[in-house]
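S.K.: coords please:
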Amino acid sequence: MPTKEQVRSFIDESETPVGKREIARAFNIKGADRIYLKKLLKELVDEGHLEKGRKRELAPAGALPAVAVIEVERLDKGGEPVARPVSWQEDGKPPLIYIVPQGRARSSAPGVGDRLLARLARQKDGTYEARVIRHLEAAAGPVLGVYSKVGKDGRVQPTNRKLKKEVIVRAENSMGAQTGEVVLCDILPGKAFALPEGRVTQRIGPMGDAASLSLIAIHAHGIPDVFDDAAIKEALAAKPVSLGKRTDLRGLPLITIDPADARDRDDAVWAAPDDDPNNEGGWQAIVAIADVAHYVTHGSALDKAARLRGNSVYFPDRVVPMLPHELSSDLCSLHENVDRPVMAVRMWFDAEGNKLRHTFMRALMRSVASLTYRQAQNAHDGETDDKTDMLRDDVIEPLFSAYAALKKARKKRQPLDLDLPERQIEFGEDGFIKAVHKRERFEAHMLIEEFMIQANVSAAETLVKLKRPCMFRVHEPPTADKMLGLHETLGEMNIRFAKGQVVTTASLNRVLEQADSEIDRELVSSLILRSQSQAVYSPDNLHHFGLHLQNYAHFTSPIRRYADLLVHRSLIAALKLGDGGLKDEEAVEFEEIGTDISASERRAMVAERETTDRFTAVFLANKVGEIFQAKVSGVTRAGLFLTLDDSGADALAPISTLGNDFFNFDPEKHMLIGKRTGEVFRLADRLAVRLREVDIVTGSMIVEVEDGRPGTAARTRRPQPGRKQTSPGKVPLKAAKKKKRTTPKGKKRATRRQEKR
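M.R.: Next comes the predicted model:
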């Protein structure tokens, strides 16, 4: 007979709770000996070593059931979701639950805050693996939505696409809300299967108004947008910085180059030929970054506010800053013709763009000009204006010449070269949306991008060399499963991508080169991006796959990213550059901080994307019925996902709009295949679509495929076994003849149909 320890060991090592039958079978216990086993198990339960679950199953004390509701708590270093049990009654922290990917066919990756019903398997280290059974609706809580009057009462349509039910609001609970207003309401207790009832707690503003569209995202994602009094007090008390022991860079013509709608300016650049005779054709460059660490010190109210936010969040009409306006838009912003404190790195490059050395300094600078990307590009192209005319030869051209050298090294390094244009919302003077288009990208953008990358590399290399704490920007290589899916998808687009090869950025760039057009390149870029791991912040140097760099950290945007501020503090402490350096107690928290700010970054990205979708929906709302050119960017059982060429907006063509046929879905080849006609819709098809429906609340759009119109793809038809191909909408000849047969049984059925009519 087994001992208590042996039974406990068996149950501990079992992935799921087990019953008495499984234990008896494992130890070959039969007949009357089962009485002994029953007594032994009762003792283990009474002693607290085991717990009884449902169906009289046994598991170690504190173990989770085989099936449970879990909630995604955070993302791990690789960007994969980590969950916790929703119900946890034990002392101490609950065990970690790692969600097992469900393969390419899964509907969507769970995000932070998502609730899931999952099947759990306990691992030997005490953690659990979860296989998702289904996504659950979010727990009842404040709901943001659009109010509309229905009789005496009203209803709220949630802005969250996951919430399918409208909320009933009685007149006495409406706070006087009017139809079309965005409101926040609490859910009241009610019946499980009825529509929920709510009470309006805040009236935000009319739907469609720019302010309301941004506030929807701020409320829906819980983005902190109000600074406490202590942080505001510290910001108001901040003063300009004098030279002191800083290096004086005010004699150098540093300039800032930013988008026309930039809200802050945290980086300035300068370049000139290297005067070292041993570096013929080489260059020297300075990247100067706002010295936020001078104003935001560890443990201060400003520091706590910045860590809570993690980063600034940018919407088409506003920014929710990481730091109060007094710092982010004033004292820390590198405006022209004013003295500003900076952390600067001076770098030397050879004629081929390889970095030879670098040095950091704490300095004081004065920008000679704040330029836009278009201004800098126009000046380089020979079209100067009043501001750039005097700067072109001595300031702007050296920057472009230095970039030409850096570009050689970049090409040799082969970072991932994705073409992912941004959507830009353009407002008219009246404050209404004037246009939605792809943001222009100039060589000036790539110039600044490459200078910033070199500065970031220099920061990481310095901290690695000195063995000091660093918040690395980590991007791990894509998994084999994701690459297999990418191989199959690209194969359907006739793009070569060898199966099972060692994936490098160079091999992915060769894939991009096979795209026939700009629109194809954008789609392939999107597919490659989806196959990548999530980039995260971590104190562990796991390298950056996408940029093909061994040492990489964010250094260049401390006004809007907390990670950059931490890197500044570590450099200050490591290089003994004065006050504001990293504290030992802060370095201990790097892993936790990295997890937190990675989650904040993902939250901001989702909120920004959703808001852009809503702004685009508002712009296209009065274009319902118009025809647009589009590209198929996704194929599902529900229909086609398309991206409109002009605006970059995403839309769904439901399967019911694709034609008079039944379509089978092939998930491996990303196809919808007509059962009767053999008509095929596939990824990357070019189609003309008619805008049928716009939902401003959710930012979603419905389109229908136009057949035979200019720009429509010549969709292929797959031969059906034993069947001749026919034109769309026509019944094959065999089927037509079959319908005309008049057997006695057929006549009987026909007579019955006539009687029913």
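S.K.: drop to CA atoms for contacts and neighbour counts, all remaining ones
M.R.: OK.
S.K.: what are the ranges of the helices in the stretch 151-300 of the chain?
M.R.: 210-220, 229-237 (DSSP state H, counting those that start in this stretch).
S.K.: Go through these and pick out the most buried.
M.R.: helix 210-220 (a mean of 21; mean count of other C-alpha atoms under 10 Å).
S.K.: Off-centre distance for that one?
M.R.: On the basis of C-alpha atoms, centre = their mean, to the nearest Å, helix 210-220 sits 18 Å off its chain's mean C-alpha point.
S.K.: Report all helices and strands that it contacts.
M.R.: strand 143-150, strand 197-206, helix 590-620 (3 or more C-alpha pairs under 8 Å, 6 or more residues apart in numbering; DSSP states H and E).
S.K.: run this one through as well so I can compare:
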Amino acid sequence: MSFPDRQTVLDFLKENPDATSKADIARGLKVKGQERAVLRDVLKQLEEEGKLERTGKRSFAQADRPPPSGLVEFTRLTKEGDLVGQCVGDSGLFGPELIYGGPSGKSRGRAPGKGDRAVCKIVGREDGEWRAYVITLLEKRLSDRIVGLYEHAPRGGRVIPASRKERRELLIQEGDRKGAKDGDLVVAEPKPQGRRQLGPPLGVVKEVIGHITDARSASLIAIYAHDIPVDFPEAALVEAREKEPADAPRTDLRNTPLITIDPHDARDHDDAVWAEQTEDGGWKVIVAIADVAAYVTEGSALDKEAEKRGNSTYFPDRVVPMLPFELSADACSLRENEDRPCMAVEMIFSADGHKKRHRFLRATMRSAAKLSYEEAQAAIDGKPGGKAEELLETVLKPLWGAYAAVSKARDIRSPLDLDMPERRIMFTPEGELDGIVTKVRLDAHRLIEEFMIQANVAAAETLEQKNSPVMYRVHDTPSDAKVAAFAEFLQTLDMKWNIGERPQTHKFNKLLAEIRGGDYEGMISQMVLRTQAQAIYSEENLGHFGLNLAKYAHFTSPIRRYADLIVHRALIRAHDFGPDGLSERGAARLEEVAEHISMTERRSMAAERDATDRYLAIFLSDRVGAEFDGRITGVTPAGLFVALAGSGADGFVPISSISEDYWIHDEAAVAVYARGSGKTFSIGQIVRVRLREVTPLQGGLLLEMLSEPLPAPPGRQAARQAITRERGGPRSRSGGGGGGGPPRRGKPKFDKRTLPKKGKPKRR
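M.R.: Below is the predicted model:
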């Protein structure tokens, strides 16, 4: 029997109730190396059997036994009048029910009630009941703050929230507006009100952050709403201005004509590439990355701030960087014709593109040229100019030759082939919206992307070979539940998917190739995307399903990702490249840091998406009444989400506005259909819509459906009759479930005062 086994884990948790995380269990049982994978499988099995409950991303508790103390939420009153609650974890409530047993020690305030949370001491009794004794009762209060639009009134004003999820407005008394004027964007907090409960809650303006007429207000709202750190501490700025790179032995690569290839407006250049053909017909490729670890040393003010931010956040009109611009755009930017410290990997590929070996170097380089993707591609396509023309034969053609070889191996590897279009919002030099363009994917983009992937793989392989801690970038295999839902969806289209086999990227790719150009291309592509897990950082290797790679670590962007900085430090330590490698304390914190930077990445993605939605709403604010083609990207009982062609903006069609039919939600088919006729709107369907309302403050678009639904799909009638029977026949259009109209929160509020008053966008 392998170690650790199930009973060993359960016995350990029973004897050590404070050991809740996987790391605690691994340390307590002295689990190392390959045994960690066994432990992961054991914990997963025990969770599936209900013997353990997940209390956080990587923490567990026995399902029938709570911790000795913790956060408790009181959820209900029994018929006998006892107040009952459960422990609170990252994933929600867990463990057996706990009966409120009174205060722990001398009472210092009110007793808890239903809905309250409290830090409690938890004690088991001989009769099997668990009692929760309150140590600290947490005050009920409104969410911390609201970012929104201040609207002035004679005796104060109100704050209209910028978030569509926020249902409250705050009334602002005259003395609490802190100079806010009509149309200002503000951060406001609820004001303690004592027993006052009638009417909207009172608030206090804490900060004025801009004005709604500012063309770049959308990013400001997103930055403050998602708590994206903007200002650097003075200590970090001082270090950025004064810090010299760590003194370490370096290989001299200054005579190797490495070049940077980036977007034409890039301010920082953190990767450079070079290639040459070897005597046996293969290729040598060098990828050099800015040596950020030489400037941002562990435990420094810069390091603490970089870890806090986790990553840079990219908005359509600005970047909130992980590192001060003194580093990201200067000292750590691989500028043309300037010496720069770097970390480099030299990779040797065979003629058919398979990597034979690699080695890492800590080096000094000098970029031979700064090219844009378009300049490099034009030179290869026979239209060279400037620096690209000078380097065409000696640098660019060898790079493209190496890429052609590596692409062969990539095709055999068959990473997931979902090439979703990206759009870019354009601004005038004055900061006004100027248009929206679809980003063109060039071979130059794919070349850099593939060489970066190869360098990342090499980093993970080397660190594993040297038994070093690794910060992996992992993308887990789609879950059984998602694969089953995908198979059920395909079945509604009379297509089959074998759910008994382990998901593989080449099978998804085969399906995508078969339906390309057909009626189902859009909907199946959307569903393949939905089936995928979310990529995260982890100290534990789960592989990268999307790239179809067994091991993968981010190495190539330490200017903008903290994970890459950790990987650089680990490589420095593993190769004894200098005194600034990963410390023992840093290695011990990998699990904690991985969770944090996965969170900051999600935070940045949400902020970037919110800002883009608002900019698109501003761009379309003078197009109310216009008609657009679009694609259905989401289906809910409340209505349909439609992405507009051209701009990619997402709008909402309330189900109650489509027609007088009773519309029923077919969850398996990701569709709604009319009871009786069976006519259908499905995910991926191309439709024609009219723009009815725009709310730039919230980034909301309300659409009207103009297209007729499609005929009922063949073979779906029996399943839909079963859905109708299960729901008890016809439903009112205004009712709940699958047949009713949308909750009013699904419709953005339209208020002309939230529209920009000047600087309407130009349109191309």
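S.K.: Superposed, what's their TM-score?
M.R.: In this superposition the chains share a TM-score of 0.76, using TM-score structural alignment, normalised by the length of the first structure; 615 aligned residues with a C-alpha RMSD of 3.4 Å.
S.K.: Can you add distance to Gly580 of the first structure and give the helices of the stretch 151-300 of the first structure back as a markdown table?
M.R.: Putting the helices of the stretch 151-300 of the first structure into a markdown table (distance: least, C-alpha to C-alpha, whole Å) gives the following:
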| stretch | distance to Gly580 of the first structure |
| --- | --- |
| helix 210-220 | 31 |
| helix 229-237 | 15 |
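S.K.: on that earlier part again, quick one: the helices and strands packed on helix 210-220 of the first structure as TSV, columns for distance to His544 of the first structure and mean neighbour count too.
M.R.: Below are these laid out as TSV (distance: least, C-alpha to C-alpha, whole Å; neighbours: other C-alpha atoms under 10 Å):
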stretch	distance to His544 of the first structure	mean neighbour count
strand 143-150	38	23
strand 197-206	42	20
helix 590-620	15	21
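S.K.: where do the strands sit along the stretch 151-300 of the first structure?
M.R.: For the stretch 151-300 of the first structure, applying DSSP state E, counting those that start in this stretch gives strands covering 153-158, 167-169, 181-188, 197-206, 247-248, 255-258, 267-273, 283-290.
S.K.: just checking, Leu672 of the first structure touches Asp685?
M.R.: No. Leu672 of the first structure lies out of contact with Asp685 (C-alpha atoms under 8 Å); the separation is 11.6 Å.
S.K.: my guess is Val183 of the first structure meets Arg199, correct?
M.R.: No. Counting by C-alpha under 8 Å, Arg199 is not a contact partner of Val183 of the first structure; they are 9.8 Å apart.
S.K.: of the helices of the stretch 151-300 of the first structure, which approaches Tyr295 of the first structure most closely?
M.R.: Closest approach to Tyr295 of the first structure among the helices of the stretch 151-300 of the first structure is made by helix 229-237 (8.2 Å; C-alpha to C-alpha).
S.K.: matching residues in the second structure for that closest one?
M.R.: Under TM-score structural alignment, helix 229-237 of the first structure corresponds to residues 234-242 of the second structure.
S.K.: Now do that stretch: everything it contacts.
M.R.: Residues from elsewhere that reach stretch 234-242 of the second structure (C-alpha atoms under 8 Å, 6 or more residues apart in numbering): 295, 300-302, 305, 324, 326-327.
S.K.: Please report which of those has the highest neighbour count.
M.R.: With neighbours taken as other C-alpha atoms under 10 Å, the top of the contacts of stretch 234-242 of the second structure is Leu302, carrying 25 neighbours.
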